[in-house]
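Undergrad: coords please:
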Amino acid sequence: MASLLSPESLQQIKRLDLRARMVIRGFLQGLHTSPFHGFSVQFSEHRRYNRGDDPKLIDWLVYAKTDKYYIKRFEAETNLTGYLAIDLSQSMGFTDSQSMNKFEYATCLAASLTYLMTMQQDPVGLLTLGEKVHAELPARSRRGHLGDVMARLSQLEPTGNTDLGACLTQIASMLKHHSLVMLFSDLLDDPEQVLASLARLRHGGHDVIVFHILDEAEVNFPYDGPVQFEDSESGETITVDATGFREDYLIQLEQFRSVYREKCSNLRIDYVPLDTSMPFDAALTEYLMQRQARF
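TA: Below you'll find the model as predicted:
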């Protein structure tokens, strides 16, 4: 199933809604036949038993299947308002492979999560991030809204510059009720400003998931000899000896990711590092593993 949910395979499917449906059906089918079966139960109708919960609420049938304590979620707990926050910076359009670029990967993952949340009747809204935030679609849970989100995601293109820190600060001031903010970005901005804005979101009482999406080439740096690189947003070029530069580059990349991993952990923000070669079921499982560890 993993091969069917790879970016290369899904790229053959042009309609975003069909991609998302295939990802979620394959993902849920995989959960039911894997050691992570408990995740699918928790993600839909149940939550883990916490100290202080009434033991009478434990679902013993689920315990028999998973060997873990879950309680049935109340109706008020199941309705979580989610917002997709999509980075429209031109750098998101970069790719150096035959697979999806970062933006296509982001929109496919966002569409899949929309499909999953709609199955749970959770409202989902769409925000796009450029030099300022654009509220593309309000958060709704009606059946027809799924099609609206898919259609709008299919129309988006990564163009221009993005002030990620300012946009996240704007989102923090926009949202008046507890929400789940799902950020899809390559985070190619000032980390200090971005993290300060993420902190404002958390201090505002919102849950945050950061999907840090990089191109496969940005992660593996498969270059040799003299190579000219161009900044996709400024147009500036630089020529480097890729062979001699690779080790320093990979060290700096790991440091970049480590800063976000550590700071997000301190803020109780889920940080999910991805690249465009990762199958979508693996990306979703990585997310669920981190949510499970935190809760």
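Undergrad: for the rest of this, base every contact and every neighbour count on C-alpha atoms.
TA: Noted.
Undergrad: check the gap between the residue nearest the centre of the chain and residue 113 for me.
TA: Centroid check for the chain by CA atoms, centre = their mean gives residue 211 as the closest residue, at 3.5 Å. Distance, residue 211 to residue 113, using CA to CA, to the nearest Å: 12 Å.
Undergrad: so how far is residue 18 from residue 115?
TA: The value you get for residue 115 to residue 18, if CA to CA is used, is 10 Å.
Undergrad: and if you look at residue 220?
TA: Relative to residue 18, and taking CA to CA, residue 220 is found at 30 Å.
Undergrad: contacting residues around the residue lying closest to residue 189 once chain neighbours are set aside?
TA: Of all residues not flanking residue 189 in the chain, residue 164 sits nearest, at 6.7 Å (CA to CA, 6 or more residues apart in numbering). Residues in contact with residue 164 (CA atoms under 8 Å, 6 or more residues apart in numbering) are 87, 129, 130, 131, 187, 189, 194.
Undergrad: ok, residue 80 next?
TA: 122, 123, 179, 180.
Undergrad: Proceed likewise with the subsequent sequence, for comparison:
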Amino acid sequence: MPAAESYLKPEVIQQIKRLDLRAQFIVKGFMQGLHASPFHGFSVEFSEHRKYTHGDDPKDIDWLAYAKTDRYYVKKFEAETNITGYLAMDLSESMAYTYRQELTKFDYSICLAAALTYLMIGQQDPVGLVTFGERIRQSLPPKSKRTQIGTILSLLANLKPEGKTDIGASLIQLAAMLKHSSLVMVFSDLLADAEGEGGVIPALRRLRHGGHDVILFHVLDEAEVAFPFTGLVELEDPESKEKLEIDADGFRTDYLAEVESFRETYRQECFQSGIDYVPLDTSMPFDRALTEYLVTRKHRA
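TA: Below is the predicted model:
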């Protein structure tokens, strides 16, 4: 496992910084516009307004806005615009898989988490971390101090993805832990039961019903998506260690259809539940992954 510093090396920092510079919608809009979102993150200035409602202090009315619209609006204060984020990281052994990419699925998730942490803390939004396997293993309270990115990466760099996972149970446990409406960013390959009792999808719905916004980063290895194998190959389940020998050429079409169905199930279920679903693979630069997600969300909004 790479050391924490490897995620903070100059070229990675530059990639993260470019996220900040790429069209202001990345900073101001990344967490805005989520399905039915109660949050207005990444804004600590009076950059947004809401309609005046009974109980608001009349002194907060923006009279310039009234002059332009003939309607009463009040400026949103910092307390109303800040959000609390939680990075929820899958530590199952399958996340350690890589075929020919430099980064495993877990490493890739850390880079993406670093970018999100950088963006949120840059706007004074607190962010914390939860890691899970068959249950939650570590929990780091949200903070908005700049040292938090180093704290998060140092913790992750000292972890080794291992063992089995129970994503559904872990997310249910997380939902019970959260006392206030939060933004939960889940990083997982989702190699677990999707539906049924104890499945991932019911657990995601539970988070949404608890008033939380959810972004599901579905991280697969490039080989899991593209299936670049030929001839006879032996496949091994990283968690059960079960092995299967197949003819890759004859299996490819069915396999690719299954992967597409796998992703489509989550895409549809997340859409219906008001969850943002982000399918990724480890061949995508993580800054591009964020940008493509933003473009997709912008078109859907």
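Undergrad: rewinding a little: which of the contacts of residue 80 of structure 1 are retained in structure 2?
TA: On the basis of both residues aligned by TM-score structural alignment, their matches' CA atoms under 8 Å, what survives of the contacts of residue 80 of structure 1 in structure 2 is 122, 123, 179, 180.
Undergrad: residue in structure 2 matching the second one?
TA: Translated: residue 123 of structure 1. Under the alignment (TM-score structural alignment), residue 123 of structure 1 pairs with residue 126 of structure 2.
Undergrad: where do the helices sit along structure 2?
TA: 4-7, 10-21, 25-29, 63-69, 78-81, 105-122, 148-157, 167-177, 200-209, 222-226, 248-273, 286-300 (DSSP state H).
Undergrad: which other residues reach the first one?
TA: Contacts with helix 4-7 of structure 2, where a contact means CA under 8 Å, 6+ apart, come from 13, 110, 111, 114, 150, 153, 154, 156, 157, 158.
Undergrad: can you check the last one too?
TA: By CA under 8 Å, 6+ apart, the residues outside helix 286-300 of structure 2 that reach it are 15-16, 18-19, 26, 30, 33-34, 108, 111-112, 115, 278, 280.
Undergrad: which of these sit farthest apart?
TA: Farthest pair in the contacts of helix 286-300 of structure 2 (CA to CA) is 33 and 108. Separation: 25.2 Å.
Undergrad: and these two? Which one has more around it.
TA: Using other CA atoms under 10 Å, the more surrounded residue of residue 33 of structure 2 and residue 108 is residue 108, with 26 against 17.
Undergrad: setting aside sequence neighbours, what's the nearest residue to the more buried one?
TA: Computed as CA to CA, 6+ apart, the closest residue to residue 108 of structure 2 that is not its neighbour in sequence is residue 282, at 6.4 Å.
Undergrad: my read: the one you found touches residue 220, true?
TA: Yes: using CA atoms under 8 Å, residue 282 of structure 2 makes contact with residue 220 at a distance of 6.5 Å.
Undergrad: identify the contacts common to the two.
TA: residue 105.
Undergrad: ok, back up a step: show me the contacts for whichever residue in structure 1 pairs up with the residue nearest to residue 108 of structure 2.
TA: Alignment note (TM-score structural alignment): residue 282 of structure 2 maps to residue 276 of structure 1. Applying CA under 8 Å, 6+ apart to residue 276 of structure 1 gives the contacts 7, 99, 100, 101, 102, 105, 213, 214, 215, 216.
Undergrad: and the second one, what's its match in structure 2?
TA: Residue-level alignment of residue 99 of structure 1 against structure 2, with TM-score structural alignment as criterion, gives residue 102.
Undergrad: that match: how many residues sit nearby?
TA: By other CA under 10 Å, neighbour count at residue 102 of structure 2 equals 11.
Undergrad: ok, it to residue 287 of structure 2 distance?
TA: Counting by CA to CA, the gap from residue 102 of structure 2 to residue 287 of structure 2 is 16 Å.
Undergrad: so what corresponds to residue 210 of structure 2 in structure 1?
TA: Per TM-score structural alignment, residue 210 of structure 2 is aligned with residue 204.
Undergrad: who's in contact with its match?
TA: Here residue 204 of structure 1 is in contact with 172, 178 (CA under 8 Å, 6+ apart).
Undergrad: gap between it and residue 254 of structure 1?
TA: Plainly put, residue 204 of structure 1 is 30 Å away from residue 254 of structure 1 if you go by CA to CA.
Undergrad: just to revisit the earlier point, touching, the residue nearest to the centre of structure 1 and residue 184? I think so.
TA: Yes: under the criterion of CA under 8 Å, residue 211 of structure 1 makes contact with residue 184 at 5.0 Å.
Undergrad: for stretch 137-157 of structure 1, buried residues please.
TA: Across stretch 137-157 of structure 1, burial judged by 16 or more other CA atoms under 10 Å covers 137, 139, 140, 141, 145, 146, 149, 150, 153, 154.
Undergrad: and of the residues you listed, the nearest to residue 44 of structure 1?
TA: When the buried residues of stretch 137-157 of structure 1 are compared against residue 44 of structure 1 (criterion: CA to CA), the nearest one is residue 141, at 15.2 Å.
Undergrad: tell me how far the aligned partner of that closest one in structure 2 lies from residue 223 of structure 2.
TA: If you follow residue 141 of structure 1 across to structure 2 using TM-score structural alignment, you land on residue 144. Noted for residue 144 of structure 2: a distance of 37 Å to residue 223 of structure 2, by CA to CA.
Undergrad: more neighbours: residue 115 and residue 18 of structure 1, which one.
TA: The residue with more neighbours, out of residue 115 of structure 1 and residue 18, is residue 115; 24 against 15, by other CA under 10 Å.
Undergrad: residue contacts, that one?
TA: Counting by CA under 8 Å, 6+ apart, residue 115 of structure 1 has contacts 20, 21, 24, 146.
Undergrad: hmm, 6 Å instead?
TA: Neighbour list for residue 115 of structure 1: empty [criterion: CA atoms under 6 Å, 6 or more residues apart in numbering].
Undergrad: ok, whatever residue of structure 2 lines up with residue 159 of structure 1 - how many residues close by?
TA: Matched to structure 2 by TM-score structural alignment, residue 159 of structure 1 sits across from residue 162. Using other CA under 10 Å, residue 162 of structure 2 has 16 neighbouring residues.
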